[in-house]
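>>> Please find the sequence and the predicted model below.
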Amino acid sequence: MSEPTAAPASSVTAPSDRPSRGRVLVTGASVAGPAAAYWLERVGYDVTVLERSAEPRLGGQNVDVRGLAREVLERMGLREAVLAANTGEVGTRFVDERGRTVSEFPAEAGEPDGPTAELEVLRGELARILTGACGDGVTWWSGDHVVEVEQSAEEVTVTLAGGDVHRFDLVVVAEGPRSHTRGLVLGPEQRPELKRLGMHMAWATIPRTADDDRWWRWMSVPGSRSVTLRPDNLGTTRATLGFMDDPGDFEDLPPAGQVAELRRRFGDLGWEVPRVLDAIGQGEELYVEDLTQVVCPTWSAGRVVLLGDAAWCVTPIAGAGTSLALLGAYVLAVELAALAPGEAPAAAYERWEGWMRPVVEEAQDLPPGTPRLANPQSRVGTTLFRAGTRLAALRPVRALASRLTSGPDPDRELPPLPAG
């Protein structure tokens, strides 16, 4: 029986000689997956990470680490590595249709959780750092995915699309909001509620030009549309095109169809929009999503547990997805480490969910009118929104608003990792 394609030899590490708590399969190698692998290996499990993509997915847009998740990075010893990979963003500027500044929110020393966080990094860069930090008890597989899951009281049997069958003590599903593996695990009465926010987003990586600066530039225009440009640390620029609309097939269109739809919706705009549309029309990286929260009645079934977006997608509108993934991976390892030898994982999953669910629910509880308030339909609404950003940019108001972007439970204490 052949194994799935492994990661490059430099990334694959051999298991250690210490006694193992058991074998764990983690599906997904974005942020939640490698974070879970790191902590589960740390507390004594032999971990295999399975990524559907044949090659590492090192692209992606800006993410940030806030609140308690910063302390998780500290405990991993990775804060400096993430700082070194920061995008270099110096703050947020709202602009009008001609690119003129309406208001600005500079990143300031001593305010790690403002609109531009201290730990602002590309998703792919963070995934690379987390993957590289994993130890000898983690093995990496790629180019395959789970198509069948069977459980007994003692183990989980998974069948992969390539035909291989493997047995594990635990499975952690750390996939995206459309997780296929989640559907193989949860019964009909456990299926998540998918709550659309009514907004479609398209993310693109485009060539950088001399006119690009280190600000996150954000333009909202009538028609419930927004366009943003953000710097990165790789010599390119990250662009987004967002629009409010009823459910449709935009996310499922072929790339050429997605580009055509974006041209139809944004082709009348000036500023940097023609440049963005030209770039994606020439095949630059494009990822689209119908922003949808995932609300699961339970995050586990038997020996399988959901983590990150597969369990609780909060969407980029909430701005806490990466922090929750890091936090959830750490607390999950803490609770599993507290199990007695041979004890079933259900008790650990229950304690973990009890700790995490209030944090997730707070992140999913968006302010009334979100995201419509930042994407007005009318010209009057757009004018009022811009006036609101000017008011919010005043220093006293900005200091108050920083509490709203402070990340998951910044005043709560992390549970300790058991010794040994």
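Received, thanks. Please read all numbers here as calculations on a predicted model, not as lab measurements. Numbering: from 1, shown residues only.

>>> rest of the way, CA atoms for contacts and neighbours
Fine.

>>> Could you report the neighbour count for the residue nearest to residue 307 when sequence neighbours are not counted?
Spatial nearest neighbour of residue 307, excluding adjacent residues (C-alpha to C-alpha, 6 or more residues apart in numbering): residue 174 at 4.9 Å. Neighbours of residue 174 under the rule other C-alpha atoms under 10 Å: 32.

>>> Included below, for side-by-side comparison, is a second structure:
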Amino acid sequence: MATTSAPTVLISGAGIAGTTLAYWLARHGFRPTVVERAAGLRSSGSPVDVRGPAVPVAERMGVLPGLREAATRVSALSFVDAAGRQVGRVDLGALRRAAGRREVEVTRADLARILHDAGRDTAEYLFGDTVTALRQDPDGVDVDFAHAAPRRFDLVVGADGLHSTTRRLAFGPEAEFVEHLGLYVATLPLGGPAERATEVVLHNAPGRMVSVHPVRGEALAAFVFRHPGVAGPDLRDTGLHRRLLTEAYRGGGWRIPELLDRVRGAEDLWFDAVSRVRIDRWSNGRIGLLGDAASSVSLFGDGSTLAMAGAHTLAEELAAAPGDPVAAFARYRARHRALVDPRQGGVATAAALLVPATRAGIAARNAATRLWPAAAALSWLRATAAGAGRPSAR
């Protein structure tokens, strides 16, 4: 390492992956610094699941009780037709008990806040800033920031999401690694409670899905629709996003006309492509990638769970070989790919179930909600419809 004192690590991104990594690196004797473009922890976010390999990580961090306290309390998914009549239903409570699962659903904002609070006293946080340049040599990485003075770190980890600045600076243009999967997703807070306080309500038309999630007292609308890739849609071009949504959902039933009216006047509409990141290597010398920056599986793939599990694994490997980060990054990738690869491979199937392309497909899916075994229903339904999350955009 560049110094004989505790190794310094810059983490770009204060989301799920970045806050978890900062916690565990500090526990292993590193000095983590987290830089986040936003002015503070984000106050909005769709529901996400903490499940499987993330549960023991949360337990060891001591945050599981807080997560359960912040849980959304969703107990069912209801599928409705254009007139609002129920055409399918999944009792999530019964499925959880049948499957013996311990997962918890929380908003992404609550999860990030709880993880940040667990380790905020052992990490430095730089909000309202971002990395602008990275220059590495065999002993460390020199980092330029948009606002802070340049600094040198032993390691840099990009945990800055699907549109990672770290990945662009250290590995190449986004277009080389991000694959559009033929869908777009948008979310919009509705500013009041949902009609059904414990149920997610979903409506499909061919190639389109819209849902209303009760979250925690404030309903959230989510739109997922099939659409060819639009060349370089600007993440800040809300006008373009409104037009795409209006065109895709024009003439729809159920609550779609009302929701489109809200979209037209929305100040906090979030919109992005459903995408998958494929990159052969997750590290370049002393610079590594974590979470969606390395292996996004978009809203269909347990993103928060994988982010927490991957952060814990990366911290373990860096601690096991503090003098050889290249080897540590390689071992982290080998271990974590065993969790990531199956999720990335299942995206097409999940998309077909959540957003069937035909009326026949919708009817078959609705009928299947009454027939699927518990494990299968829980596996895809909770990870997709109830847990659609926001990838980070930097």
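Nice, I can see it. Please read these numbers as outputs of a predicted model, since none were measured by experiment.

>>> circling back to that earlier point, enumerate every residue touching the residue nearest to residue 307 of structure 1.
When contacts are counted by C-alpha atoms under 8 Å, 6 or more residues apart in numbering, residue 174 of structure 1 touches 26-29, 32-33, 306-310.

>>> Alignment lookup: it to structure 2.
Per TM-score structural alignment, the equivalent position to residue 174 of structure 1 in structure 2 is residue 159.

>>> Show me the helices in structure 2, by range?
Assigned by DSSP state H, the helices in structure 2 fall at 16-27, 54-61, 64-69, 92-99, 108-119, 165-170, 238-249, 256-264, 292-295, 303-320, 325-345, 347-354, 359-368, 374-384.

>>> In TSV: those helices, plus mean neighbour count.
Shown next, in TSV, are the helices of structure 2 (neighbours: other C-alpha atoms under 10 Å):
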stretch	mean neighbour count
helix 16-27	26
helix 54-61	17
helix 64-69	15
helix 92-99	15
helix 108-119	21
helix 165-170	22
helix 238-249	16
helix 256-264	16
helix 292-295	28
helix 303-320	24
helix 325-345	17
helix 347-354	18
helix 359-368	16
helix 374-384	19
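
>>> got these as CSV, with distance to residue 79 of structure 2 columns?
CSV is the format used below for the helices of structure 2 (distance: least, C-alpha to C-alpha, whole Å):
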stretch, distance to residue 79 of structure 2
helix 16-27, 30
helix 54-61, 29
helix 64-69, 26
helix 92-99, 13
helix 108-119, 24
helix 165-170, 38
helix 238-249, 17
helix 256-264, 14
helix 292-295, 29
helix 303-320, 24
helix 325-345, 24
helix 347-354, 11
helix 359-368, 7
helix 374-384, 12
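
>>> With respect to residue 185 of structure 2, which of these lies nearest?
helix 238-249 (9.3 Å; C-alpha to C-alpha).

>>> Which residue numbers in structure 1 does that closest one align to?
Counting by TM-score structural alignment, helix 238-249 of structure 2 pairs with residues 255-266 of structure 1.

>>> quick one: contacts of the longest strand seen in structure 1?
Ranked by number of residues, the top strand in structure 1 under DSSP state E is strand 193-207. Outside strand 193-207 of structure 1, the residues that touch it by C-alpha under 8 Å, 6+ apart are 60-61, 235-247, 276, 279-280, 284-296, 370-371.

>>> Which of those residues are buried? Put it as a ChimeraX command.
What follows is the ChimeraX syntax for the buried subset of these, where burial is set by 16 or more other C-alpha atoms under 10 Å:
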select :60,61,237,238,239,240,241,242,243,244,276,279,280,285,286,287,288,290,291,292,293,294,295,296,371
